[in-house]
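>>> Okay, structure incoming, though there's no sequence with it:
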């Protein structure tokens, strides 16, 4: 019975991936991002990167954010903080709160940019304004530190 359930769940996952692939191929950028996440879960970071790139190039802020995470951490690409900064900037400009927060973290740590805690606070504040609690927490901490 357990084997049957596992096979049924695996089949549902494949069907879901096929549906996402069809939608992505038809230009649904959110489906491209979701499919990229599925590939990343299975550690196929190269395929995930391709899908995030397609979404980001099409203007999807979440695709840019996920691609930024890939570059920041070296998932399917050579680690590159400068490229991560560019992608997080694009994501943040597109209204992605976690992109703003991660951009702030790069400024805080001086990764791919000159360290600038005031800019880190600015991007944490933008993340907070977009509804991301961790951004609010980071903003508060930086504010308490005098930045």
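It's in. Quantities reported herein were computed from a predicted structural model and do not represent experimental measurements.
>>> use CA for all of it now, contacts and neighbours both
OK.
>>> Distance of the spatially most central residue of the chain relative to residue 126?
Residue closest to the mean C-alpha point of the chain, counted by Cα atoms, centre = their mean, is residue 66 at 2.5 Å. Separation of residue 66 from residue 126 (Cα to Cα, to the nearest Å) stands at 18 Å.
>>> List the contacts of the host helix or strand of residue 18.
Here residue 18, judged by DSSP states H and E, is contained in helix 2-25. Helix 2-25 has contacts (Cα atoms under 8 Å, 6 or more residues apart in numbering) with 30-32, 34-35, 38.
>>> what helices or strands is the host helix or strand of residue 48 leaning on?
Secondary structure from DSSP H and E places residue 48 in helix 45-57. On a contact count with 3 or more Cα pairs under 8 Å, 6 or more residues apart in numbering; DSSP states H and E, helix 45-57 meets helix 29-41, helix 61-73.
>>> Tell me, how many residues neighbour the closest residue to residue 52 other than its chain neighbours?
Once flanking residues are discounted, residue 52 sits nearest to residue 63: 4.6 Å by Cα to Cα, 6 or more residues apart in numbering. Residue 63 has 31 neighbours, counted by other Cα atoms under 10 Å.
>>> ok, residue 63 to residue 48 distance?
Separation of residue 63 from residue 48 (Cα to Cα) stands at 10 Å.
>>> ok, now which ones touch residue 111?
Taking Cα under 8 Å, 6+ apart as the test, what residue 111 contacts is 81-82.
>>> Please compare the first structure with the one that follows:
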């Protein structure tokens, strides 16, 4: 009898310990299951962020219009839609948001959601730069340097690219190097004077 009671108590303890063992035991999930769970969570967060940006943009929050345009362009929180991205960027740009102007210029350069038009893109990048957006200044400088969308102005283009590079905008530094205009040991202003005298 004693043996039966001991066996029964061991069995009861073992059954009671099962949930704890399952909770802390060696329960495995595949990498795919983990990735799917993270993707679902991210999608829900992006959907909520897109909805919030849509509401804020409708109430003339031009930073939110830029974020909304970026979400449409990248397909975050829903389907990718370049036309809606262009619309949101345009609203942001009209509200004097430099990032919005740069976003619309990018789409205009590549013909996504709007007709490709380098002349309009150059005007938009200039406007972006005027509103203080560093990426817009770098892109405008690149267009000036190469003559894309209008006449060439190498000296001004190089100055804008160099200024963006000096402010740690890596794309501008890479672009200067690609154009053969960036030499880290040279004096920037001397290079600009030299470039200006050549053109």
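Alright, I've got the coordinates. For clarity, every value in this text was computed on a predicted model and none was experimentally measured.
>>> now what about the TM-score between them?
After superposition, the two chains reach a TM-score of 0.86 (TM-score structural alignment, normalised by the length of the first structure), with 147 aligned residues with a Cα RMSD of 2.4 Å.
>>> thinking again about what came up before, okay, and the helix holding residue 48 of the first structure goes to which residues in the second structure?
Mapped onto the second structure using TM-score structural alignment, helix 45-57 of the first structure covers residues 82-94.
>>> show me the contacts for whatever residue of the first structure lines up with residue 151 of the second structure.
Aligning on TM-score structural alignment places residue 151 of the second structure opposite residue 114 in the first structure. With contact set as Cα under 8 Å, 6+ apart, residue 114 of the first structure has these partners: residue 107.
>>> circling back to that earlier point, what about the match of helix 45-57 of the first structure, how far off from the first structure?
Taken over the aligned residues, the distance from stretch 82-94 of the second structure to the first structure averages 0.3 Å (mean Cα distance after the TM-score superposition for the first structure).
>>> ok now that stretch, how far from the chain's centre?
Mean-position distance between stretch 82-94 of the second structure and its chain equals 15 Å (Cα atoms, centre = their mean, to the nearest Å).
>>> gap between the residue of the second structure sitting at the aligned position of residue 85 of the first structure and residue 14 of the second structure?
Mapped onto the second structure by TM-score structural alignment, residue 85 of the first structure lines up with residue 122. Note on residue 122 of the second structure: its distance to residue 14 of the second structure, by Cα to Cα, is 74 Å.
>>> higher neighbour count, those two?
Under the criterion of other Cα under 10 Å, the comparison of residue 122 of the second structure against residue 14 puts residue 122 first, with 27 against 12.
>>> quick one: the more buried one and residue 138 touch, right?
No. Residue 122 of the second structure is beyond contact range of residue 138, at 11.3 Å (criterion: Cα atoms under 8 Å).
>>> Could you report the neighbour count for residue 175 of the second structure?
Using other Cα under 10 Å: residue 175 of the second structure sits among 19 other residues.
>>> what separates it from residue 11 of the second structure, distance-wise?
On the measure of Cα to Cα, residue 175 of the second structure and residue 11 of the second structure end up 73 Å apart.
>>> before we move on, what about residue 95 of the second structure?
In terms of Cα to Cα, residue 95 of the second structure sits 72 Å off from residue 11 of the second structure.
>>> One more: residue 145 of the second structure?
For residue 145 of the second structure, the distance to residue 11 of the second structure equals 82 Å [Cα to Cα].
>>> still on that earlier bit, looking at the helices and strands packed on helix 45-57 of the first structure, which is buried most?
Mean neighbour count (mean count of other Cα atoms under 10 Å) peaks for helix 61-73 among these, with a mean of 26.
>>> angle of that one against helix 45-57?
140 degrees (axes from the mean of the first three to the mean of the last three Cα atoms, to 10 degrees).
>>> Can you check what angle separates helix 61-73 of the first structure from helix 29-41?
With the same axes, to 10 degrees defining the directions, helix 61-73 of the first structure sits at 30 degrees from helix 29-41.
>>> so how far is helix 61-73 of the first structure off the chain centroid?
Mean-position distance between helix 61-73 of the first structure and its chain equals 4 Å (Cα atoms, centre = their mean).
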